[in-house]
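Q: got a predicted structure plus its sequence, pasted below:
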Amino acid sequence: MKEKKHNFCAGPSTLPQEVFEQLSKAVINYNDTGLSILETSHRSDSFLEILHKTQDLVKDLLQISDDYSVLFLHGGASLEFLLVPYNLMKIGGTGAYLDTGRWSSKAIHEANILGNAKIVASSKDKNYNYIPTNYHVPTDADYFHCTTNNTIYGTQINEFPDIEIPLVADMSSDIFSRQMDFNKFDLIYAGAQKNVGTAGCALVVVKNSILGKTDRKIPTLLDYQKHIDNGSLSNTPTVFAIYTAYLNLTWLKNKGGIQGIEVENNRKASFLYEEIDRNPFFEGTARTEDRSKMNVTFNLKNTDKENLFQELCDDAGISGIVGHRSAGGYRASIYNAMPFESIEILVDTLRKFEKKLN
């Protein structure tokens, strides 16, 4: 059996080893029920207990008020690009958007299908390698949407505007990774396959009081209020993905929650960025003050040596390090479950590459 690789893929990402082990047992026999978690009914007491405990964990970890509902929905974060305007944009209305990369651009595209997506600021002029500042959010917009962390370009938002309209955030790649006042946001959504669990569903955290104000007829499976009323059971939910989220968030809770994991995440990111900045053969791609602590993007200064670097990565058991096809270069995704030992292996590989060329 091959040794476990160091998975730096942007998603589906690595999970804690103990979660893998718990999942493997549940696939054979969940909680000694005589049933696999894969065949457990979504209407059973066993699954309903999982669902409710997972929703409670989300609320506990984010420290959100009772005015929020927690949903697990199909379609990943990409479907939320459409559900947000469906549920928040009035007929003929406007959504204000901060354009910081590929995923915010896709959200803007979906919003324009229903109404008007007004771009308040964009970093497209420099291939999204920074976060715009000093922009104005129109007070007559129905909501303001931002992507908190940009997986492809390695940037992350550190400050959010104080506004009177609903604040919406796609937190797919950095939710549960750092402390902030999550009550500041009226709607948070995240694809599960990075810091929540496995691919197949999206986590949605929505303030109940912002719903039902669009006068729009919303199809049942696109209506947040219908999903709230049905307890995330409007159709068969992603049982396995939700169970994975339960195990993963329990692991996070036991590590000291978001406060505890933020310390580890800061340590991992600092260690890797320090080596990239020190090593004469590599360079970071994101503006220093906007660097992501989840997705570290960098380039080889001499692209003729790509094969050598790839050979060293392969020898070290490093997987998923190649950058997104639209950006090139390299990307190390270092989400919550990525152990510090894997960062050490990557840094050691960068140093070995340096020695090979000196």
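A: Yes, it's here. Numbering: from 1, shown residues only.

Q: going forward, measure contacts between C-alpha atoms and count neighbours the same way
A: Noted.

Q: list the buried residues for the longest helix along the chain?
A: For the chain, the helix with the greatest residue count under DSSP state H is helix 257-278. Residues of helix 257-278 classed as buried: 257-262, 264-265, 268-269, 272-273, 275-276 (neighbour count, 16 or more other C-alpha atoms under 10 Å).

Q: what packs against it?
A: The elements that helix 257-278 packs onto, with contact taken as 3 or more C-alpha pairs under 8 Å, 6 or more residues apart in numbering; DSSP states H and E, are helix 45-62, strand 282-284, strand 295-300, helix 340-357.

Q: show residues contacting that helix.
A: Helix 257-278 has contacts (C-alpha atoms under 8 Å, 6 or more residues apart in numbering) with 61-62, 176-179, 252, 255, 282-284, 293-294, 296, 298, 334-336, 340, 343, 347, 350.

Q: check stretch 102-118 too.
A: 78, 81-82, 84-86, 89, 91-99, 146-147, 150, 152.

Q: which of those fall within helices?
A: Judged by DSSP H, the contacts of stretch 102-118 include S78, F81, L82, V84, P85, Y86 as members of helices.

Q: give the contact list for the fourth one.
A: Spelled out, that is V84. By C-alpha under 8 Å, 6+ apart, V84 lies in contact with A111.

Q: let's bring in a second one:
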Amino acid sequence: MNRTFNFNAGPAAIPLSVLERAQKELVNFQNTGMSIMELSHRSKEYERVHNHAKSLLTELLAIPDTHEILFLQGGASLQFTMIPMNFLVNQKTAHFVLSGSWSEKALAEAKLFGKTNVLASSKSNNYSHIPQIASFEDGQDDGAYMHITSNNTIYGTQWHEYPDSSIPLIADMSSDILSKPLNIEKFSLIYAGAQKNLGPSGVTVVIVKKELLATTSSNIPTLLNYETHIKNNSLYHTPPTFSIYMLSLVLEWAVEQGGLNIIQQNNEEKANLIYSAIDESDGFYTPHAEKNSRSLMNITYTLPDEELTKKFLQQSAEQHFVGLAGHRSIGGCRASTYNAVPLEACEALAKFMTAFRKQN
């Protein structure tokens, strides 16, 4: 079977070796006579998978004992609600840095629970850059937390240095977690839907600082209370067992690659191939993101006109490139180069882009 060049923004590419292993184990997982999807979430076989995934995350991201790891459902979008429901308390203010559509959605949900404030925004420039905040120290005694979105899939921008904050820093890292090393201690809460770099959709990883939990509101519905899931090792109710199993396989693959330093180097090499094709095109391809805010995960660009864009997407599809259409809100093109997208796919796309430009 021929594999496509998968540049989908999410759900996105999964390492081929992971898919092949899951295929091999699908019907009879570890001689249980059952699929992993059929195992009880209370069984010792599944418990080993569950805890193995937590252990691998701890190893890869160097997560300290000060933080808890949760596997939740509802996607990153549910976290937009859970975070203010749990932590926007005592008449405090949730501060937001707006860098794209997902940070806008997080802000809209927080407004339902308390006071909010926009610290900075690049909306007036069509979110073409990250509004950098060097520090956040003075006059913020009322701050419940600061929220950022670390990578913006629609606009192709990414934080390369995270802001300093005297209040808890919370980050939606759905589209760039596991793509580079992190200083976890800098963050009070990180959340990430799995369907970009962690595996298939269905599970959301939350890494939360124990100190933050001390500020939790009372009278929270049981299932929306972080403490419920911490006390029960994310097993209060049936978790998305297959997604967590796939997560564990992707994490094993990440370890086999050499860890996050090597993965970051690979991601830089892949992205540079495509950005070079853009930068060397004499304006034929126009990048959406400013250079100092360019994402290594989502590369966004436009062509001279709509007809050429349609032609580019049609011919690229004929060459087995998938997922290159830009988000419907801004149009153009987008190549998502997540961890599992191989170097060969990026080499092929850069070559195609160069050939297409010369022909047109």
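A: It's in. Here the structure is a predicted model, which is why all the values come from computation and not from measurement.

Q: now the strands for the stretch 51-200 of the first structure?
A: Counting by DSSP state E, counting those that start in this stretch, the segments of the stretch 51-200 of the first structure that form strands are 68-73, 94-99, 116-122, 143-147, 149-150, 155-156, 167-170, 187-191.

Q: and N31 of the second structure, how far from L39 of the second structure?
A: 12 Å (C-alpha to C-alpha, to the nearest Å).

Q: more neighbours: which of these two?
A: Neighbours per residue, other C-alpha atoms under 10 Å: of N31 of the second structure and L39, the larger number sits with L39, 17 against 9.

Q: my read is that that one contacts V49, right?
A: No - using C-alpha atoms under 8 Å as the test, L39 of the second structure is too far from V49 to be in contact (11.1 Å).

Q: how far away is A117 of the first structure from I157 of the first structure?
A: 20 Å.

Q: more neighbours: those two, which one.
A: A direct count of neighbours by other C-alpha under 10 Å for A117 of the first structure and I157 places A117 higher, at 24 against 19.

Q: OK, contacts around the residue lying closest to the more buried one once chain neighbours are set aside?
A: Nearest in space to A117 of the first structure, with sequence neighbours left out and distances taken as C-alpha to C-alpha, 6 or more residues apart in numbering, is G95 at 4.9 Å. Counting by C-alpha under 8 Å, 6+ apart, G95 of the first structure touches P85, M89, A111, G115, N116, A117, K118, A141, D142, Y143, F144, H145.

Q: burial of the third one, as a residue count?
A: Counted with other C-alpha under 10 Å, the burial measure for A111 of the first structure works out to 24 neighbours.

Q: how near is it to H145 of the first structure?
A: 10 Å.

Q: pretty sure A121 of the first structure is touching Y128, no?
A: No - applying C-alpha under 8 Å, one finds A121 of the first structure not in contact with Y128, separated by 11.4 Å.

Q: neighbour-wise, which of the two wins?
A: Comparing A121 of the first structure with Y128 by other C-alpha under 10 Å, the one with more neighbours is Y128, at 23 against 18.

Q: so who does that one touch?
A: T100, G101, S122, Y153.

Q: count of neighbours near Y145 of the second structure?
A: 25.

Q: residues touching it, list them.
A: Y145 of the second structure neighbours (C-alpha under 8 Å, 6+ apart): F87, L88, T93, A94, H95, I167, P168, L169, I170.

Q: I64 of the first structure too?
A: So I64 of the first structure contacts F182, N183 (C-alpha under 8 Å, 6+ apart).

Q: number of residues surrounding D176 of the second structure?
A: That count, for D176 of the second structure with other C-alpha under 10 Å as the rule, works out to 25.

Q: what's the match for it in the first structure?
A: Aligning on TM-score structural alignment places D176 of the second structure opposite D174 in the first structure.

Q: OK, contacts around its match?
A: Counted by C-alpha under 8 Å, 6+ apart, D174 of the first structure has contacts T148, N149, K194, N195, M294, Y335.

Q: which residues does stretch 212-220 of the first structure contact?
A: Y86, N87, L88, M89, K90, I91, Q225, K226.

Q: for that stretch, list every residue counted as buried.
A: T214.

Q: measure it end to end?
A: 13 Å.

Q: and it, how far out from the chain's middle?
A: The chain centre lies 27 Å from the centre of stretch 212-220 of the first structure; the measure is C-alpha atoms, centre = their mean, to the nearest Å.

Q: what of stretch 201-208 of the second structure?
A: 10 Å.

Q: next one: stretch 79-95 of the second structure
A: Here stretch 79-95 of the second structure is found 21 Å from its chain centre; the criterion is C-alpha atoms, centre = their mean.

Q: pull out the buried positions in it.
A: Buried residues in stretch 79-95 of the second structure, counting neighbours by 16+ other C-alpha under 10 Å, are found at 79-89, 92-95.

Q: just stretch 10-22 of the first structure next, same as before
A: For stretch 10-22 of the first structure, using 16+ other C-alpha under 10 Å, the buried residues are A10, G11, P12, S13, T14, L15, P16, V19.

Q: from those residues, which is closest to D56 of the first structure?
A: When the buried residues of stretch 10-22 of the first structure are compared for distance to D56 of the first structure (C-alpha to C-alpha), V19 wins out at 18.8 Å.

Q: point me to the helix or strand that includes that closest one.
A: In this structure, V19 of the first structure sits in helix 17-28 according to DSSP states H and E.

Q: counterpart of E344 of the second structure over in the first structure?
A: Using TM-score structural alignment, the partner of E344 of the second structure in the first structure is E341.

Q: what about its match, how many residues nearby?
A: 11.

Q: counterpart of S150 of the second structure over in the first structure?
A: In the first structure, S150 of the second structure lands on T148 (TM-score structural alignment).

Q: so what's its match up against?
A: Contacts of T148 of the first structure (C-alpha under 8 Å, 6+ apart): Q156, I157, A169, D170, M171, D174.

Q: which residues touch T139 of the first structure?
A: Contact analysis of T139 of the first structure by C-alpha under 8 Å, 6+ apart lists I163, E164, I165.
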